[in-house]
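In: sequence and predicted structure, then a few things I'm wondering about:
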Amino acid sequence: MHVLVIDDDVRLSSLLTTYLTSQGLTVDTRPDGARGLGAISTQAIARGPVTPGVGVQDALRYDAVILDVMLPDFDGFEVLKRIRAVSDVPVLMLTAKGEPNDRIRGLEGGADDYLGKPFEPRELLARLRAIARRRGPEGTRDGLIVAGNLIIDRFAREARLDDVIVPLTSYQFAILLALAEHAGRVLDREHLMRLARGDDSEAFDRSIDVHVSRIRALIGDDPREPTLIRTVRGAGYVFIARIARTGDERPRGL
């Protein structure tokens, strides 16, 4: 597990680094919000609105962030807000304050957990591991699905082929994402439409075929010899490529 500690308390950061490293974790430290955000994503400290998904690749370096509420530049809640604009990396907030409102504010702002100072390092480690268990297997949190030279980015809501954006409509992207997320599983047309559009979908059954055909053309997948999406006659479609999620070297799919 690779952890980033954002805290201006040099002594505490040093103690955490020593302890967590002894437990097999890799630890980086930053003494203020600006440098902490810079370590996660350069886009997170840009002035003005932050485009979701931009800079996410940088954020994928960390499995968790330990964030102090009291920092010398931004407060921890502002840092959390900027982190959440570009990443869903797990965040555990630290504070010397015990007010319930601070805990509630942090959790409502997107923190995964909250720990008041002083605390036992073992408890912090236990909470980090609990967050990791809730987040699922390594690599499932980051929003990137890789199938050969095709990259599907949930956060940016885009697909790239050989690092070039594929001009999919939002619905076509949703179809591709649904297929990739269920790699190796045959999805009938009705189920695929529900996954892509939601339970209130009113599209005609066969319209999905047109969209899948267009997706194949855009990602260079020959339906006669498919390497990504296969038609299962009378059943639906299945994503057949071996996929990996960033940070997870284990392939999935057929």
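Out: In hand now; what should we look at? No experiment lies behind these values; they were computed from the predicted model shown. Numbering: from 1, shown residues only.
In: for the rest of this, base every contact and every neighbour count on C-alpha atoms.
Out: Noted.
In: quick one, helices of the stretch 51-200 of the chain?
Out: Using DSSP state H, counting those that start in this stretch, the helices of the stretch 51-200 of the chain run over 56-59, 76-86, 100-108, 121-135, 170-181, 189-197.
In: how far out from the middle of the chain is the longest one?
Out: What it means is helix 121-135. Its chain's C-alpha centre and that of helix 121-135 lie 18 Å apart, by C-alpha atoms, centre = their mean, to the nearest Å.
In: for it, buried residues please.
Out: Residues of helix 121-135 classed as buried by neighbour count (16 or more other C-alpha atoms under 10 Å): 124, 125, 127, 128, 131, 132, 135.
In: with adjacent residues omitted, what lies nearest to the second one?
Out: Read it as residue 125. Nearest non-adjacent residue to residue 125, counting by C-alpha to C-alpha, 6 or more residues apart in numbering: residue 20, 7.3 Å away.
In: hmm, that neighbour is touching residue 123, no?
Out: No - contact criterion C-alpha atoms under 8 Å: residue 20 and residue 123 do not qualify, at 11.4 Å.
In: how near is residue 214 to residue 184?
Out: 21 Å (C-alpha to C-alpha, to the nearest Å).
In: which of these two has more neighbours?
Out: residue 184 (19 against 15; other C-alpha atoms under 10 Å).
In: quick one: the more buried one from residue 229, how far?
Out: For residue 184, the distance to residue 229 - C-alpha to C-alpha - is 10 Å.
In: which residues are in contact with each of the two?
Out: 238, 239, 240 (C-alpha atoms under 8 Å, 6 or more residues apart in numbering).
In: out of these, which are inside strands?
Out: 238, 239 (DSSP state E).
In: okay, pairing it with this:
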Amino acid sequence: MLPGESGLVLAKRWRAHPRTKSIPIIMLTARGDESDRVAGLDAGADDYISKPFSTKELLARIRAVLRRRAPEQEPTLVIMGQLSLDAATYRVAFDDQPVKLGPTEFKLLHYLMTHAERVHSRSQLLDQVWGDHVFIEERTVDVHVKRLREALGERAAVMLETVRGAGYRITTQTQGVVSVSPAA
């Protein structure tokens, strides 16, 4: 028993809160009945260890939980048409020409490219790019989208669409754009 409340209540609270829902939880307890283990796992624990246990077993279970909880590795190279972004080298290019971006525009483009063809509201972009702990105006997104379009240049900027009343998306399905090649 924890001081003040049970581990079950604490686990449920942590799982319900957006800031703590992804923190791994391992319950260490003297209660080893099947019903107790099931209740602990149902409350949100990633693992449940009954006393007595060895240090080696505890460490092995911690490693196992961390392996299961490790974030998926996002691809370092993302390509959409002629636009490419390499997160490992922090390089962006359009039609093999380098594109210079500020750190926020880079993160914004990276998020949009790894979640292409989907419409993202300003508040979603604020949470995903700036983080949910930052309190800034939603119109800040508009400023950074404008900067991103300017940096991408006229030909690439059409990939970044404003979806009226909904937000922004990046797409290779640009409408109304006609590509004209110079006569040979």
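Out: Thanks, I have it. Predicted, not measured: the structure shown is a model, and the values here were computed from it.
In: what's the TM-score for these two chains?
Out: Put the two chains on top of each other and the TM-score (TM-score structural alignment, normalised by the length of the second structure) is 0.51; 113 aligned residues with a C-alpha RMSD of 3.4 Å.
In: sorry, back to before: can you lay out the buried residues of helix 121-135 of the first structure as JSON lines showing distance to residue 210 of the first structure?
Out: Converted to JSON lines, the buried residues of helix 121-135 of the first structure look like this (distance: C-alpha to C-alpha, whole Å):
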{"residue": "124", "distance to residue 210 of the first structure": "51"}
{"residue": "125", "distance to residue 210 of the first structure": "50"}
{"residue": "127", "distance to residue 210 of the first structure": "47"}
{"residue": "128", "distance to residue 210 of the first structure": "45"}
{"residue": "131", "distance to residue 210 of the first structure": "41"}
{"residue": "132", "distance to residue 210 of the first structure": "40"}
{"residue": "135", "distance to residue 210 of the first structure": "35"}
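In: may I ask which two of those are separated the most?
Out: Greatest spatial distance among those (C-alpha to C-alpha): 124 and 135, at 16.5 Å.
In: A helix includes residue 149 of the second structure, no?
Out: Yes - assessed with DSSP: H, G, I helix; E, B strand; the rest coil, residue 149 of the second structure lies in a helix.
In: follow-up on the earlier one: ranking the shared contacts of residue 184 and residue 229 of the first structure by neighbours, who comes first?
Out: residue 239 leads those on contacts (other C-alpha under 10 Å) with 27 neighbours.
In: list the residues that contact the equivalent of that one over in the second structure.
Out: Alignment note (TM-score structural alignment): residue 239 of the first structure maps to residue 170 of the second structure. For residue 170 of the second structure, the contacting residues are 112, 113, 116, 117, 118, 159, 160, 161, by C-alpha under 8 Å, 6+ apart.
In: residue 180 of the first structure versus residue 128 of the first structure, what's the distance?
Out: From residue 128 of the first structure to residue 180 of the first structure the distance is 29 Å (C-alpha to C-alpha).
In: repeat for residue 152 of the first structure
Out: Taking C-alpha to C-alpha, one finds residue 152 of the first structure at 8 Å from residue 180 of the first structure.
In: any shared contact partners between those two?
Out: residue 145.
In: ok, and the closest non-adjacent residue to the spatially most central residue of the second structure?
Out: Centrality entry for the second structure: nearest residue to the mean C-alpha point is residue 128, 5.9 Å, by C-alpha atoms, centre = their mean. Once flanking residues are discounted, residue 128 of the second structure sits nearest to residue 111: 7.6 Å by C-alpha to C-alpha, 6+ apart.
In: matching the one you found against the first structure, which residue comes up?
Out: Matched by TM-score structural alignment, residue 111 of the second structure corresponds to residue 178 in the first structure.
In: before we move on, what about residue 79 of the second structure?
Out: Checking TM-score structural alignment: residue 79 of the second structure goes with residue 146.
In: number of nearby residues for that match?
Out: 19.
In: what of residue 108 of the second structure?
Out: With other C-alpha under 10 Å as criterion, residue 108 of the second structure counts 20.
In: what does residue 164 of the first structure give?
Out: Neighbours around residue 164 of the first structure, by other C-alpha under 10 Å: 10.
In: quick one: it from residue 146 of the first structure, how far?
Out: Using C-alpha to C-alpha, residue 164 of the first structure is found at 14 Å from residue 146 of the first structure.
In: the residue in the first structure that residue 130 of the second structure lines up against and residue 163 of the first structure, how far apart?
Out: Matched by TM-score structural alignment, residue 130 of the second structure corresponds to residue 197 in the first structure. Using C-alpha to C-alpha, we find residue 197 of the first structure at a distance of 27 Å from residue 163 of the first structure.
In: higher neighbour count, these two?
Out: Comparing residue 197 of the first structure with residue 163 by other C-alpha under 10 Å, the one with more neighbours is residue 197, at 16 against 10.
In: that one touches residue 170, doesn't it?
Out: No - look at residue 197 of the first structure against residue 170 with C-alpha under 8 Å: they stay out of range, at 9.9 Å.
In: excluding sequence neighbours, find me the nearest residue to the aligned residue in the first structure for residue 101 of the second structure.
Out: Under the alignment by TM-score structural alignment, residue 101 of the second structure pairs with residue 168 in the first structure. Excluding the flanking residues, the one nearest residue 168 of the first structure by C-alpha to C-alpha, 6+ apart is residue 215, at 7.2 Å.
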